[in-house]
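In: Quick one: sequence plus predicted model below, questions after.
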Amino acid sequence: MEHAAHNPDEEQFIVRNLKEIIQILTDLSKRHEMLKVSFNHDVCLTNIISVDVKNHSVYLDIGLDDAFNSRLLASHQVVFSKDNGIRIKWTSTNISLATLKDGKAIKIALPQTLMRLQRREFFRLATPIVNPVPCLIPVSDEANPVDRTLELTLVDVSLGGIGVISADPLDSRLVIGASFNQCKISFP
């Protein structure tokens, strides 16, 4: 049986529902997400070519280096991970070579569990890039009693807060945990 390589603190992020695992892997395939492959002391990058639900298999792109591929296929435990954005990680113990219509591929069994860690507690909605959404933050302090307004560009929004882009240098009042009143965001 294959288990996701994870820390005890990550137990709450382990996905065990087969349909959800298939959906996660299919999404990775559709978005051509790069995965880090770690085994023994080797590391490489690959991506998912397809998820074969009927045969409970996952096909991944194979490298060009035959010696490296031989070490990968001989490995007893391989960790697949995506570390940027939402972290996804699982371990496979049965790796083989498959021949698909487009060429050779790495074949692994559909993982029974995987770790999916979204660092933020709330879903984040991205805002338009072409027509950026302004975020106006009124600021004042004892050294400068004249009220000013910082105009930042909204990147994303969630129930837990917003993400903004600020010009360099960053205003000294924009620090982690800061709270502002009477801000204005004009959604289109």
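Out: Yep, that arrived.

In: contacts and neighbour counts: CA atoms only from here.
Out: Noted.

In: Any buried residues in the longest helix along the chain, and which?
Out: The longest helix of the chain (DSSP state H) is helix 18-30. Within helix 18-30, the residues that qualify as buried are 18, 21-22, 25-26, 28-29, counting by 16 or more other Cα atoms under 10 Å.

In: Please produce CSV containing the residues you listed, extended by distance to residue 133.
Out: What follows is the buried residues of helix 18-30, written out as CSV (distance: Cα to Cα, whole Å):
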residue, distance to residue 133
18, 39
21, 35
22, 35
25, 33
26, 32
28, 29
29, 31
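
In: who touches the helix or strand just after the longest helix of the chain?
Out: The first helix or strand that comes after helix 18-30 along the chain, using DSSP states H and E, is strand 35-39. By Cα atoms under 8 Å, 6 or more residues apart in numbering, the surrounding residues in contact with strand 35-39 are 43-47, 72, 75, 77-82.

In: and the very next helix or strand once past strand 35-39, how far from the chain's centre?
Out: Scanning forward in sequence from strand 35-39 by DSSP H and E, the next helix or strand is strand 42-46. Mean-position distance between strand 42-46 and its chain equals 17 Å (Cα atoms, centre = their mean, to the nearest Å).

In: and what of stretch 14-26?
Out: The chain centre lies 15 Å from the centre of stretch 14-26; the measure is Cα atoms, centre = their mean.

In: So what's the residue count around residue 1?
Out: If you count neighbours by other Cα atoms under 10 Å, residue 1 ends up with 8.

In: count of neighbours near the residue nearest to it when sequence neighbours are not counted?
Out: In space, and not counting its chain neighbours, residue 1 is closest to residue 112: 7.7 Å by Cα to Cα, 6 or more residues apart in numbering. When neighbours are counted by other Cα under 10 Å, residue 112 registers 19.

In: got another, please set it beside the one above:
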Amino acid sequence: MNTSNSVAETDTNLQPSSTLPAALAALDDFLVIRPQAVARILRQLADQKDTLDISFGRRGGRIVTRVLAVNESEGTFFYAYGDSDDENAQLQASGENLFSCTEAGAFIQFVCGQPEAQTYEGVPAFKSTFPESLYRMQRRQHVRVTTPTANPYVCTVTLPNQKRISFDVVDLSLSGVRLRSTNASIGELSVDMVLTGATFDYQDMGTMETDLKITFIHSSQNFNNPIYNFGCRFLDLPKTQEEDLQRLITVLSERQHPA
């Protein structure tokens, strides 16, 4: 299997990406901007103890957490530390952080700025200001699960110039996948571009091959150390592969939410 991207040292200089509004433009039909609605969704995440994936930093930092509490009057929310002290430190220093999760069958995504290190009920936690907006997609195909973080699944694709390159798989749904890379050579990929012959290595859960279409790009850009998140849609996925993918999603969901 191809080697995946590793997490690097704390990023103390990351600035919010000026390309973010354009990168999220494809999701405008699902935009939630009313503060009361944002607060309600965050409270639902806290009540349901839903898993929350946070991507950050120049070299692909990532933690899995959950919302602990929401303070609507202050416009802030608390969320738990991740398992890694190093990645917690990176997140605390990061100025732009991409949150993703699934709640009641809807895929939710939003961006927050640099968090504060706090405690909540005596436990170390992060505190962030509400996002100005978030995206909520209520469709069966958008039920997503996060993939393993310690030993990520890998997707290898063919670029338009015929070069083969590998990405870490961040999360999966029946309709698509989110990929991450720190390889600067892919910086010119664009929304609606087709990536052919994508092969997925799901480790003990097998492999899959399909074409992908880029639907979303989020670039936390530093000229020397870029990080790219790509949302991609599966193209012409055969029924048998869709059934295999559903089984994989079910297994991952059961591992994350054991009975």
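Out: Yep, that arrived. None of these values were measured; they are calculated from a predicted model.

In: would the residue nearest to residue 1 of structure 1 count as being in a helix?
Out: No: read with DSSP: H, G, I helix; E, B strand; the rest coil, residue 112 of structure 1 is coil and lies in no helix.

In: Just tell me what it corresponds to in structure 2.
Out: Following TM-score structural alignment, the counterpart assigned to residue 112 of structure 1 within structure 2 is residue 132.

In: re earlier: check the contacts of strand 35-39 of structure 1 for burial and list the buried ones.
Out: Buried among those (16+ other Cα under 10 Å): 45-47, 72, 75, 77-82.

In: Was I right to think the match of residue 112 of structure 1 contacts residue 33?
Out: Yes: counting by Cα atoms under 8 Å, residue 132 of structure 2 does reach residue 33; the two are 6.5 Å apart.

In: can you give me the helices in the stretch 151-259 of structure 2?
Out: All helices of the stretch 151-259 of structure 2, identified by DSSP state H, counting those that start in this stretch, fall at 239-256.

In: In structure 1, what range does the top strand by length along structure 2 match?
Out: In structure 2, assigned by DSSP state E, the strand with the most residues is strand 207-220. Alignment of strand 207-220 of structure 2 against structure 1: no match, by TM-score structural alignment.

In: Widest-spaced pair of the buried ones among the contacts of strand 35-39 of structure 1?
Out: Pairwise distances across those peak at 19.8 Å for 75 and 82 (criterion: Cα to Cα).

In: what does residue 24 of structure 2 align to in structure 1?
Out: Here residue 24 of structure 2 is matched to residue 7 in structure 1, going by TM-score structural alignment.

In: try residue 45 of structure 2
Out: Checking with TM-score structural alignment, residue 45 of structure 2 has residue 28 as its match.

In: cool, and residue 79 of structure 2?
Out: With TM-score structural alignment defining the correspondence, residue 79 of structure 2 maps onto residue 60 in structure 1.

In: Spit out the contact partners of that match.
Out: Residue 60 of structure 1 makes contacts with 46-50, 105-107, as judged by Cα under 8 Å, 6+ apart.

In: got those as JSON lines, with secondary structure and distance to residue 138 of structure 1 columns?
Out: Below are these laid out as JSON lines (DSSP: H, G, I helix; E, B strand; the rest coil; distance: Cα to Cα, whole Å):
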{"residue": "46", "secondary structure": "strand", "distance to residue 138 of structure 1": "47"}
{"residue": "47", "secondary structure": "coil", "distance to residue 138 of structure 1": "46"}
{"residue": "48", "secondary structure": "strand", "distance to residue 138 of structure 1": "47"}
{"residue": "49", "secondary structure": "strand", "distance to residue 138 of structure 1": "49"}
{"residue": "50", "secondary structure": "strand", "distance to residue 138 of structure 1": "50"}
{"residue": "105", "secondary structure": "strand", "distance to residue 138 of structure 1": "56"}
{"residue": "106", "secondary structure": "strand", "distance to residue 138 of structure 1": "55"}
{"residue": "107", "secondary structure": "strand", "distance to residue 138 of structure 1": "56"}
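
In: ok, back up a step: go through the buried residues of helix 18-30 of structure 1 and name the one nearest residue 139 of structure 1.
Out: residue 28 (42.2 Å).

In: Check the spacing between the residue lying closest to the closest one once chain neighbours are set aside and residue 22 of structure 1 real quick.
Out: Leaving aside its sequence neighbours, residue 28 of structure 1 sits nearest to residue 48 (Cα to Cα, 6+ apart; 6.8 Å). Residue 48 of structure 1 sits at a distance of 12 Å from residue 22 of structure 1 (criterion: Cα to Cα, to the nearest Å).

In: mind listing what's buried in stretch 118-125 of structure 2?
Out: Neighbour counts over stretch 118-125 of structure 2 (16+ other Cα under 10 Å) mark 118, 125 as buried.
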